[in-house]
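Asker: No sequence on hand, only this structure:
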């Protein structure tokens, strides 16, 4: 299934995409795409619905973040071997973990605000993993039992805040609107191999990133298991798994985003995003 949330910000309704690409309303069956809705039993119930019998949504509503109620937005740094190479970094012996504030989450086509004082706002297309049930001390072999599905995640970053302002990376990753998610939560049964997904990103129509999850150093199952050794993962938590090469920081000379720039990105089978970047005044 392709699950989504549509409507004005703060008033989104749950829905799914039918085989013809029509949005169908799920409000009679679940309150939101969040919490217990992400549990395997609930997803199984939704998968058995006759999509054509659900109310069709008219017009072209705003699409919100595909998951609500995210408690933890966990990111993995330098998790693509080719991206590590372009930044001059060595592949880490264990995953680099940092947190992105959940308040950064917005819809896939919402405007992104360049924060005050920013001089190095950058782009990163990533595969997002959405947790479906509580995971604690799980093995790699059983990790997928705890995954509800996947989505496109745009890990927008302010490199000066991230690396030049002391401390950890979080403040360069957590600015308001720096976490577009969606358009869909694609349930795991529709994704044959999460380690073989082409992904791309364009800035003002020019392709900047053209990679694949094939080059991830630490795969989805490993990351779910690894993270669960340090913290419980809860339904709605998102793991943003790293980015392929082609970020602005890796250009020679580096290239960063400015007000008016348009960024488009997508992952095969996951849908696409499109954001206009604007100054946060």
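Answerer: Yep, that arrived. Nothing here was measured: the structure is a model prediction, and the numbers come from that model. Residues are numbered from 1 along each chain as shown.
Asker: can we go C-alpha only for contacts and neighbour counts from here?
Answerer: Noted.
Asker: For the stretch 151-281 of the chain, just list every one of the helices.
Answerer: 159-163, 220-228 (DSSP state H, counting those that start in this stretch).
Asker: quick one: which of those helices is nearest residue 69?
Answerer: Nearest to residue 69, of all the helices of the stretch 151-281 of the chain, is helix 220-228, at 19.1 Å by Cα to Cα.
Asker: Residues contacting the closest one, please?
Answerer: The contact list for helix 220-228, computed with Cα atoms under 8 Å, 6 or more residues apart in numbering, reads 95, 129, 135-141, 143-144, 194-195, 233, 241.
Asker: Over to stretch 248-262?
Answerer: Contact with stretch 248-262 is made by 86-87, 114, 119-123, 159, 203-205, 274-279, as judged by Cα under 8 Å, 6+ apart.
Asker: Can you tell me which of the residues you listed are buried?
Answerer: 114, 120-123, 159, 203, 274-278 (16 or more other Cα atoms under 10 Å).
Asker: which one of these sits closest to residue 21?
Answerer: Out of those, the member with the shortest distance to residue 21 (by Cα to Cα) is residue 274, at 18.2 Å.
Asker: Pull up the gap between that closest one and residue 203, please.
Answerer: 10 Å (Cα to Cα, to the nearest Å).
Asker: what do you get for residue 156?
Answerer: To residue 203, residue 156 is 13 Å away according to Cα to Cα.
Asker: structure B:
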């Protein structure tokens, strides 16, 4: 059975603990990185852990993915999100991969800072998968052996500055501002029997209590096994690294249809991007200071529950 683990700070000390019904049981040992924690702990042992406990309300959340780990992402990995991103899902036959700067990783309850130069700040709830073993050569990864490669799951919110990402064609830059990568609160460790549930988790994101995104991982276009197989032929992945699997539809971003994009391609660059910016300016869904974004991922039966992220949007200090 899956097990939620929290990386936290208590009495000035960073620790890891098992979380059950709002109570944290500290895990003995010092583990500075996610990789250290995963290598030195096994779900079977942690499931039997007992001892003194701390109310979760008395600890400070830390990210369960530490900043030394790689942050690899999939883009446009739900059919409806492809459409709202201006892509033709029947023509896009490739897995879009990019990375975020690890300096954007923050705890799940951190404020998200909207930089002064960013007008169009968007949200993207995503299922994150944390690596269990190194991949340094081409591998054939299937649903049957995926449990050998995935240690657990986390909530990720891939905050994005659309006016940087799209006109400048800068995924890395537009998605890597500091605080743009909250992770957690929990690292949900998985047993082999839990792996099939990764394809039937419900994702829900609200802004000020109103639902903006609501979908199931059943609708992922490229699943974890085929994605890791592809990535294994490209570059090395290591224990504790994070793969964020893409976001459903419902983002603030509005992009013209493929047909309109073909027409826009004939326009001068300045005109094309001025039109894009004017369209985005009419979108009230973009985040502003004071907004509260909440993200939840859980299985319908509640056996896997990754907790709730809560991020208040704040303006960058002058």
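Answerer: Structure's in. What do you need? Computed from a predicted model, the values in this text were never measured in an experiment.
Asker: still on that earlier bit, could the helices of the stretch 151-281 of structure 1 be laid out in CSV, adding distance to residue 246 of structure 1?
Answerer: Below are these laid out as CSV (distance: least, Cα to Cα, whole Å):
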stretch, distance to residue 246 of structure 1
helix 159-163, 14
helix 220-228, 21
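Asker: Which among these is found nearest to residue 53 of structure 1?
Answerer: Closest approach to residue 53 of structure 1 among these (Cα to Cα): helix 220-228, 34.6 Å.
Asker: so what's the closest residue to residue 96 of structure 2 other than its chain neighbours up against?
Answerer: Nearest residue to residue 96 of structure 2, sequence neighbours excluded (Cα to Cα, 6 or more residues apart in numbering): residue 75, at 5.1 Å. Counting by Cα under 8 Å, 6+ apart, residue 75 of structure 2 makes contact with 95-98, 245-247.
Asker: related to what we said a few turns ago, which one of the helices of the stretch 151-281 of structure 1 lies nearest to residue 64 of structure 1?
Answerer: helix 220-228 (24.4 Å).
Asker: Make TSV out of the buried ones among the contacts of stretch 248-262 of structure 1 and add distance to residue 12 of structure 1.
Answerer: Compiled in TSV, these are given as follows (distance: Cα to Cα, whole Å):
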residue	distance to residue 12 of structure 1
114	25
120	32
121	28
122	28
123	26
159	32
203	28
274	19
275	19
276	21
277	23
278	23
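Asker: of all those, which two lie farthest apart?
Answerer: So, these by Cα to Cα: farthest apart are 159 and 274, at 21.2 Å.
Asker: Residue 250 of structure 1: neighbouring residues, count only.
Answerer: Applying other Cα atoms under 10 Å, we find 16 residues neighbouring residue 250 of structure 1.
Asker: That should have said residue 105 of structure 1, apologies.
Answerer: When neighbours are defined as other Cα under 10 Å, residue 105 of structure 1 has 26 of them.
Asker: Also residue 47 of structure 1?
Answerer: When neighbours are counted by other Cα under 10 Å, residue 47 of structure 1 registers 13.
Asker: According to the alignment, which residue of structure 2 corresponds to residue 88 of structure 1?
Answerer: If you follow residue 88 of structure 1 across to structure 2 using TM-score structural alignment, you land on residue 86.
Asker: Tell me how far that match lies from residue 157 of structure 2.
Answerer: 21 Å.
Asker: Neighbour count: these two, which is higher?
Answerer: Using other Cα under 10 Å as the criterion, residue 86 of structure 2 and residue 157 rank with residue 157 on top: 28 against 18.
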